[in-house]
Each structure stands twice: as C-alpha cells, then as structure tokens.
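Novice: give me the fold of what follows.
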Amino acid sequence: MGPHVSESALAGLVEDLAGEVLVPGDPGYDEARVIHNGMIDRRPAVIAQCANQADVSNAILFGREAQLPIAVRGGGHSVAGTSVIDGALVVDLRRMHTVVVDPEDMTVRVDGGTTMGQMDHACQPFHVATTGGRVSTTGVGGFTLGGGSGWLERKFGLASDNLLAADLITAEGKHVHTDAQENPDLFWALHGGGGNFGVATSLTLRLHQLPRMSMAMLFFLPDDAPEIVRTFRDLAAGAPDGFGGGVIYMPAPPEPFVPEDVVGRLICGTLFTYAGPVEEIRELVAPLMALKPVVEIVQDVPYAELQSMLDDPPGLRNYWSAEYLTGLPDTAVDVFCDRGAGIPAGLPIQHVLFLMGGAVAREGAQYPQPWRTAPWVLHPFATWEDAADDERAEQWVRDVRADARPWSIDAVYLNFVGAEGEQRVVDSYGEENYRRLRAVKAEYDPDNVFRHNHNIAPATS
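Specialist: As a prediction, this is how the structure comes out:
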C-alpha cells in the first residue's frame, strides 16, 4: 500500500465509498489495473472504483491526505498509460456509466466512466448521435475533454464543440458545474485541456439527427497506391461535410470479406464514411471503384456498428503519434506511400491519413485547438504483440513523424499522442492559449494534483 497509507485510513476509505476499494493482493486487483496498452504494467497503491460523485470526492481527499499521486481512469485508452501509475491512487470511474438521452432537447448526459459504445448504443434507437471516437471502448470523458476527433467531425464539429455542460470534482474534493454561462473560463479550458482541472463526473453533449449512416471501404494492392491516394485526396477536396474518412496502409486482416490470397499482405485501403444514404456515397467513390479494388464494401451501416469497426483487442502493445498537415501535395503523397510500402514485416502497423476540414475548420476558433485548421492528419499507429519488436515499432512511428515535417504544423490533437514532452503540449495549444490555460489550472488545481496527463502546469503568482 505504500508508506503513506495507514490501515485505518484505508478502512475509512472503504467505509466512505459506495464502490469498491482494491489494493495489491485483493481479488480483482490485477484485472482492475490492466489498461488498453499492453506495454503498461503498473501497480497502483489503491484503486478506488467509484460508484457516484461523492465517491470521487472522497477518493481524492483520501489520496491527498495519504500524499499519493492521483491518476484518473475512464476508458483507459491513453497510449502513455496515464490512467494507472505505480504507487498511486487510481480514481476508477468505470462503474459510473449511466447514459440519459433526451431526444426532445437533443442532448445526452453521460457519467464520467461511460464508453463511446455505451453512449452510441443508447442514442441509436432515437436516430441521433454526436461526434464520437473511432474506437467503441474509448472513454467519452477523456475523449471529449481532449478535443474529440471522429468520423462525424466534418459534419457536426469536434466532440468538444458539442459539449454543453460538465460537472467536475476539483482537487479539493469540491463539486463544480460549468457551462457557457457558469464558470466560463473553465468551460473554455475543457475544450482541449483534458483532465487537468478536475475529475469529470458527468458531461452533457449536443445531439444531431442521424437517420442513416453509410460507408465505402475499398482495399487495393499497394502497387498503384500513389494514384489511389491522390484520387482519394481529390475526391475529398470536393466532398460535402457529411463525408469523413481516410487512407490506410496495413496488413489485410483475416476477415471473411478479404480473399484468402490477400490476407496478411500489405494493402492500401480507403474508407469513406457518410452521414447519409449509401446511394450518395456510391456516387462519390465511383472514381476509386474504377481503380479495381480487391475488396469493395459499400453499404448502409448503423453508426454504433461503424464506431466499433476499428476496435483492437486489449492487451496489444501500442505506440502512436500524429502530425497535422498544411496540405497534401503530390510530394507528400509520395512520401506517405513510400513509408507505407516499407512497413516492417510482421508488424500490424496502421499508417493512416485522416481527412479533416468541414465544420472542424469553420467552428471553434475561440478554443485552444489551433490544430483544427489543418485539412489532413497523419496518424502512424503501431500495435504488436512481442516486446522484442518494441524498438523497431517505435522507431517506425518516429520516422513517419520526421517524414511529415515539411508539411506539418506544431500543434497536434493530444489524444493522438503519448508522452512527447512539455514543448509538444505547449505547441499544441499555442503560447497565448497555454498561458490562459495555466491561469485556469492555477484556480482549480494550484498544486497540480492532476498532473498524470498531458500536463498544464499551474501559473505562479
């Protein structure tokens, strides 16, 4: 339990919590400390599985009294593993996952531990949605407060653009509500500032009508990849806001829709998503289909199902990063394709370009997210099983970032990256925004209790 945790203090926490308290040696402790990235194997001193807002407050006060570092767990998808820290108190929100959909007011209220899949499935019967992450097990809280990039962002804006209100427990264990009128500086900071200011116990998000969703997934052998990527780029440039998607290099998965002689081979794939019927997306992708894909899936798809298409099994080793690009000229296409063609054998690396623009670029200029004006994002995404491959997988991601430097901006959506240093954080907000964020941090967390994240240091007097 660590030198600061007395038996009596721990007993007090157990008594105070409606949820469960786990320490090393308890049944369920090892399962509770596992997160999405299999590279992370840490042993917190105490895991407080909170059941309600009062539990969160009591857990924070306990952790501070015991002088333990405090980590916060929602979905557990941070590639840096910030939701579990050695010797820390983990405020585990996963028991708090109530979703309340109001189709008349077009809002959804979620508890702090809600996952994207839980929210999407609750909204789907009403044919409504809001911008969500591309993986269903992602936590809504961390995703939204970090900015929130997903398939619907060009149509409906980032997830944070749809944030209407939030309830937080501060480092002093106090409840704070924020929206555009109440505590507006805090509300501004939550548009990209992440978990720096408190533990989000509930979020209220704007919903949008989404009667139909469709997709076009096309796999090509990589010989003609530059033409494929340029065609995708040119189609995307004229696409309406309802279209999202990207281009990806990866080994072809062993799925029933993939021909046996293609499984395991490197492919260049394109994915278009569309907030509308399949007839319209089919017309848009006709030039790509003329390039003779080896896999062709064009169909209507429920949004919640689309959201889980890229789910990876937990426990894989993960390392990813991103660069936001000023454009995608032919020279950048060639560099992207050259690197994709050189994915190391045996590594299930995903070399991805996501389309941005639309509502993302038009809205939210007042928020600390300068990366949102970029039309493309390069997202090298490495997952693998064997620790012996760590060095070459991580180096490949770093090499992709280096390739992109001629076209990249300094700012990046921090949910897409791991621990890449303080300057990366400052650059991603911009210096003026960062100064303002530090002032908000100083008001709500002057001791930097919530520092196991893409940290914003509190301003000093």
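Novice: hey, let's count contacts and neighbours off CA atoms from now on
Specialist: Fine.
Novice: can you name the next helix or strand after whichever strand or helix holds residue 279?
Specialist: Element membership for residue 279 (DSSP states H and E) is helix 278-284. Next in sequence after helix 278-284, counting helices and strands by DSSP H and E, comes helix 286-289.
Novice: check the offset of that next one from the chain's centre.
Specialist: 30 Å (Cα atoms, centre = their mean, to the nearest Å).
Novice: report the buried residues of it.
Specialist: By neighbour count on 16 or more other Cα atoms under 10 Å, the buried set for helix 286-289 is 288, 289.
Novice: buried sites along the very next helix or strand once past that helix?
Specialist: Sequence order places strand 295-300 as the next helix or strand after helix 286-289, per DSSP H and E. Across strand 295-300, burial judged by 16+ other Cα under 10 Å covers 295, 296, 298, 299, 300.
Novice: leaving out chain neighbours, which residue sits closest to the second one?
Specialist: When you say that, I think you mean residue 296. Distances taken as Cα to Cα, 6 or more residues apart in numbering place residue 218 nearest to residue 296, at 4.7 Å, with adjacent residues excluded.
Novice: could you say which helix or strand holds that neighbour?
Specialist: Under the criterion of DSSP H and E, residue 218 resides in strand 214-220.
Novice: another for comparison:
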Amino acid sequence: MTAKTPSELGDLIRGQIIIENDADYEEARQVHNGMIDKRPAVIVRAANAGDVMATVNYARDNGYDLSVRGGGHSGPGFGTNDGGVVLDLSRMRSVRVNPNAKTARAEGGTTWGDFNSATHAFGLATTGGVVSTTGIAGLTLGGGIGYLSRGHGLSLDNLISADIVTADGKMLIANENENADIFWAIRGGGGNFGVVTSFEYKLQPLDTVYWGPMFYEIEETETIFKFYRDYIKDAPREMGAFPAFQIAPPLPFIPEDRHGDMFCAIVACWSGDPAQGEQRFKAFHDVAEVKAEMVGPVPYPAINAAFDGLFPTGIRQYWKGNFVKELTDDAIAAHVQHGPSAPTVSSTMHLYPINGACQEVDAGATAFGHRDANFSMVILAASEDPANDAAHKKWVRDYSGAVAPYSEPGGYINFMDDDDSSRVRENFGGNYDRLLEVKSRYDPDNLFRNNQNIAPQ
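Specialist: Just a heads-up that it's a prediction; the model follows:
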C-alpha cells in the first residue's frame, strides 16, 4: 500500500516522521548552509532501505516535492524544500569493512568521518573529501575529489556497486554486471536517478600520511601559482596538493601577530612512505619562504577533519566552480587580483588537481565528463552574518567571472550553487545526452529534481 498521510506513512516505516510543530522540527529542517531557510511538510528520518522505498512511494503518489539528504552539505540546499518531503538518511550510517577483499560497504547517510574511522582501523582508505562532515553520497555521485585523487582516482572510480531506490519505489543492485546503465549514470550524474542506500568501495592500504598547510606571504602568490602549475604536472601520484588563499586563523602554529592576515597557502598530502615526507615537501619550502606551517605525519582520518572548524554547520555559504585545463599566466593574474580579497577566514579558493589516475579513465566509462581537465577550482564565501551575504556573493561572482575566460565552460557539479542551472549541460560535458536517456528511462516524471537537474525528455 501507499500511504496518504504522514500518520499512514509512519505505520509503514521503522524510522521517524517529523512534521511542523513537532519538537524536533526546527532542528530537523536545517541543512549545512545557513542561507537555506525552508519548511518541508514532512521529514522522514529513514532507518533502512525499506523506509526509503516507502517514502519515495509516498512522495510520488501524493505529488510532493522530494528532497534527499545525506550529509546535508549541498551548497544550494537541495537536501530540503518548502512544503514537500525530505528523506533524511542521516541515521543510516553503518560501515562494514572486508579487510581481506579490501572493500567497504557504507549506508547512504554515512559521512566521510564515519567512513574513514571505520576503514582506518584496518589500515585502509579510499578517495574522500576534505571536510569530515560531508556525506559520502553527494560527494561520490558528483565525482569525489580529494587528497588521494591523483593516485587512486575519484571516489566514483572506486565505487564497485550500489543499492539504489528508483522513482518507482523499487530497489536495484547496480554494478558493472547488473543494471549497468544506471551504475554508469550515478558515477558522476548526481542524485538524478534515485536514492542510493548503500555504496561499496574498493580500498587501498593507507594508514599515516605526511600532511599539512604551508603559508606564504600574499606577495608570493604569483610565484607560488606558477611553481605549482609546473610542479603538479609530473609530481609523484602519492602527492595531493593544492594552492589556496587563507586568512590566518588564531592557531598556535601561526605567530600571534599574524592572526587575521591574508596568506597564499599550499595544502599538501604525501600518501607514500611517511618517512619520505619531509624530503617530498622540500620543493614547497624551496620555492619561497614558508612563514607558518603545521606539517608532519598524521593518521589519514585526521586530515579529513582538519578544516571542519572553518566550516561548521549553519555557516552561510555561496559557491562557484570551474574545470581548468591549463593554469595560464593570465589565469594566475586573475587569481592574484581577486583571491587576496577573500572576505572571511572561512572564504577561499582551492585549486584541486585531477590529473594522474583521474585521467586514466576513459571519458565515457563513467558519467563524469571532464577527464581532460587538470584542475577543479572552487571559490567559496562563508560567514555567520547574513548582513554579509550580498557582498560575499559579489566577491565570488566577480572572482569566478574573472577566471572564466581561462576555464572550461563546465564545472564540478558539487561546486555549483542554486543559480547555476543554466550550466547543467556543460557541467556534465560530453556525457549529457546519454545521461538524459538514462534519466528519461528511470525517472520520466523527474521525481528526483532537487539537484543539478537533468530534465527528462
């Protein structure tokens, strides 16, 4: 049967139903981005895949807008809506590691903090993000860029199989041999095709990495960027490093009189033998004087949580992103002009490398359509004060506009905001038409539309 009311839905599921005026409602409706203030009619905290199936049927048959929430980190706030149904997977967070097969299966509400903690116990890891509270679901479905990308590919390149509930409320097992078309589509096509209730990943041996941020005077920005451009082309694949802009937070490794100053930074992670780390970081010290740093051997899960304090739940966020093939001198000049004006300690630009193993996968092998890009750039403004929203959005838009002539038309879908719907085709690149075919087959009525949406034919 399909429920007609929240009460009837509650009779079908193991999890929790929350509606307006319930004590948990105000907390349950929040997503990570504090700019998002929406009031769904029904929030379902699913306990298992059966709850997911029942909720999909409820939303579809009653004509409700449906939002799916894993970690809740969607910049545009796709994990909520006004007047519709929110399917919250945050209670589905179990991770089961098979150390002999070097695989792990994790439920759809798992965060990267959950995942890394579970796999680290066995000395194993896979490519994840750079903030531990990010959900594995959204990151993987959009691509999955992180410190290990150059050596082990994107998160989606490490996906072996998935369980997915489609718009008809049915559960599918998706892998290279079963339902291969939708397995292809969810590896880069975002949440357009259903609700993934569990992900199975292949893992790599990894315990301790040599990691840390290095701060340079802002006047060294051009030098740092030109060095990085040449260095990362041929760097060992165990090296994940990206340049950034960073207002110095009040941390012990930064001289107190420099707290609040703007720096150019390189954040680097050596995932090879940690004993080689100091030698591998020598190039970053030779290029210019490092004014402050916190580098050394650390457990891999620790680096995924290092930026959590700069990006707490409720912080107000606005994003833009572009893929970049070549970091030209003109592009660097645009970074030099705009990056140092990042308005808050939580605002930045990161230029993530996606060469190496990421480019060894054929552009048509998964839905991630930009295998020829060398970098994925994100520009982010974030603060606690709503009075800053307009000025911060302007900084992001001006910066993004300045580097756009030296970037690809498309960008990483996980770095898009709610005003980027016109870029959808370009963001999916040459795989858009095939994605459209799969979308039209599995979700012809576009139930799963609260995302970077591929509208079905």
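Novice: now the TM-score, please.
Specialist: Overlay of the two chains. TM-score (TM-score structural alignment, normalised by the length of structure 2): 0.95; 452 aligned residues with a Cα RMSD of 1.7 Å.
Novice: what's the helix holding residue 279 of structure 1 in contact with?
Specialist: Contacts with helix 278-284 of structure 1, where a contact means Cα atoms under 8 Å, 6 or more residues apart in numbering, come from 213, 214, 215, 216, 235, 239, 272, 273, 274, 298, 299, 300.
Novice: thought the second one was touching residue 271?
Specialist: Read that as residue 214 of structure 1. No - counting by Cα atoms under 8 Å, residue 271 is not a contact partner of residue 214 of structure 1; they are 10.6 Å apart.
Novice: looking at those two, which is more packed in?
Specialist: Neighbour count, other Cα atoms under 10 Å: between residue 214 of structure 1 and residue 271, residue 214 has more, with 23 against 20.
Novice: that older thread, any idea what the residue nearest to residue 296 of structure 1 aligns with in structure 2?
Specialist: Matched by TM-score structural alignment, residue 218 of structure 1 corresponds to residue 214 in structure 2.
Novice: for that match, what are its contacts?
Specialist: Contacts for residue 214 of structure 2 (Cα under 8 Å, 6+ apart) come out as 265, 266, 267, 290, 291, 292, 293, 294, 295.
Novice: pull the most distant pair out of those.
Specialist: Longest distance between any two of these is 13.7 Å, between 267 and 291; criterion Cα to Cα.
Novice: distance to residue 200 of structure 1 added to the contacts of helix 278-284 of structure 1, as TSV?
Specialist: TSV is the format used below for the contacts of helix 278-284 of structure 1 (distance: Cα to Cα, whole Å):
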residue	distance to residue 200 of structure 1
213	30
214	33
215	33
216	36
235	39
239	36
272	33
273	30
274	31
298	38
299	37
300	35
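Novice: could you measure from the closest residue to residue 404 of structure 1 other than its chain neighbours over to residue 12 of structure 1?
Specialist: In this structure, residue 404 of structure 1 finds its nearest non-sequential neighbour in residue 323, 6.9 Å apart by Cα to Cα, 6+ apart. Counting by Cα to Cα, to the nearest Å, the separation of residue 323 of structure 1 from residue 12 of structure 1 is 47 Å.
Novice: neighbour count: the two, which is higher?
Specialist: residue 323 (28 against 13).
Novice: any idea how far the more buried one is from residue 83 of structure 1?
Specialist: Residue 323 of structure 1 sits at a distance of 24 Å from residue 83 of structure 1 (criterion: Cα to Cα).
Novice: state the distance from whichever residue in structure 2 pairs up with residue 75 of structure 1 to residue 91 of structure 2.
Specialist: Structural alignment places residue 75 of structure 1 opposite residue 71 in structure 2 (criterion: TM-score structural alignment). To residue 91 of structure 2, residue 71 of structure 2 is 10 Å away according to Cα to Cα.
Novice: please identify which of the two sits among more neighbours.
Specialist: residue 71 (25 against 17).
Novice: report the contact partners of the most centrally placed residue in structure 2.
Specialist: The C-alpha lying nearest the average C-alpha coordinate of structure 2 belongs to residue 139 (Cα atoms, centre = their mean; 3.8 Å). When contacts are counted by Cα under 8 Å, 6+ apart, residue 139 of structure 2 touches 128, 129, 145, 155, 414.
Novice: if you set the cut-off to 10 Å instead, what comes out?
Specialist: For residue 139 of structure 2, the contact set (Cα atoms under 10 Å, 6 or more residues apart in numbering) comprises 70-71, 73-74, 111-112, 128-129, 145-146, 154-156, 188, 190, 413-414.
Novice: now do residue 248 of structure 2
Specialist: Contacts of residue 248 of structure 2 were listed using Cα under 10 Å, 6+ apart, and they are 215, 254-256, 258-264, 292, 344-346.
Novice: nearest to residue 317 of structure 2, of the residues you listed?
Specialist: residue 346 (9.3 Å).
Novice: just give the number of residues close to that closest one.
Specialist: Neighbours of residue 346 of structure 2 (other Cα under 10 Å): 23.
Novice: with residue 302 of structure 2 instead?
Specialist: A total of 16 residues lie near residue 302 of structure 2 under the criterion other Cα under 10 Å.
Novice: how much space is there between the closest residue to residue 113 of structure 2 other than its chain neighbours and residue 294 of structure 2?
Specialist: Of all residues not flanking residue 113 of structure 2 in the chain, residue 132 sits nearest, at 4.4 Å (Cα to Cα, 6+ apart). Counting by Cα to Cα, the gap from residue 132 of structure 2 to residue 294 of structure 2 is 19 Å.
Novice: could you pull out the buried residues of whichever strand or helix holds residue 391 of structure 1?
Specialist: Secondary structure assignment for residue 391 of structure 1, by DSSP H and E: helix 390-404. By neighbour count on 16+ other Cα under 10 Å, the buried set for helix 390-404 of structure 1 is 390, 393, 394, 396, 397, 398, 400, 401, 403, 404.
Novice: could you do stretch 406-421 of structure 1 as well?
Specialist: Applying 16+ other Cα under 10 Å to stretch 406-421 of structure 1 flags 408, 409, 410, 411, 412, 413, 414, 415, 416, 417, 418, 419 as buried.
Novice: which stretch of structure 2 lines up against stretch 152-162 of structure 1?
Specialist: By TM-score structural alignment, stretch 152-162 of structure 1 lines up with residues 148-158 in structure 2.
Novice: which positions within that stretch qualify as buried?
Specialist: 148, 149, 150, 151, 152, 153, 154, 155, 156, 157, 158.
Novice: check stretch 24-33 of structure 2 too.
Specialist: 25, 28, 29, 30, 31, 32, 33.
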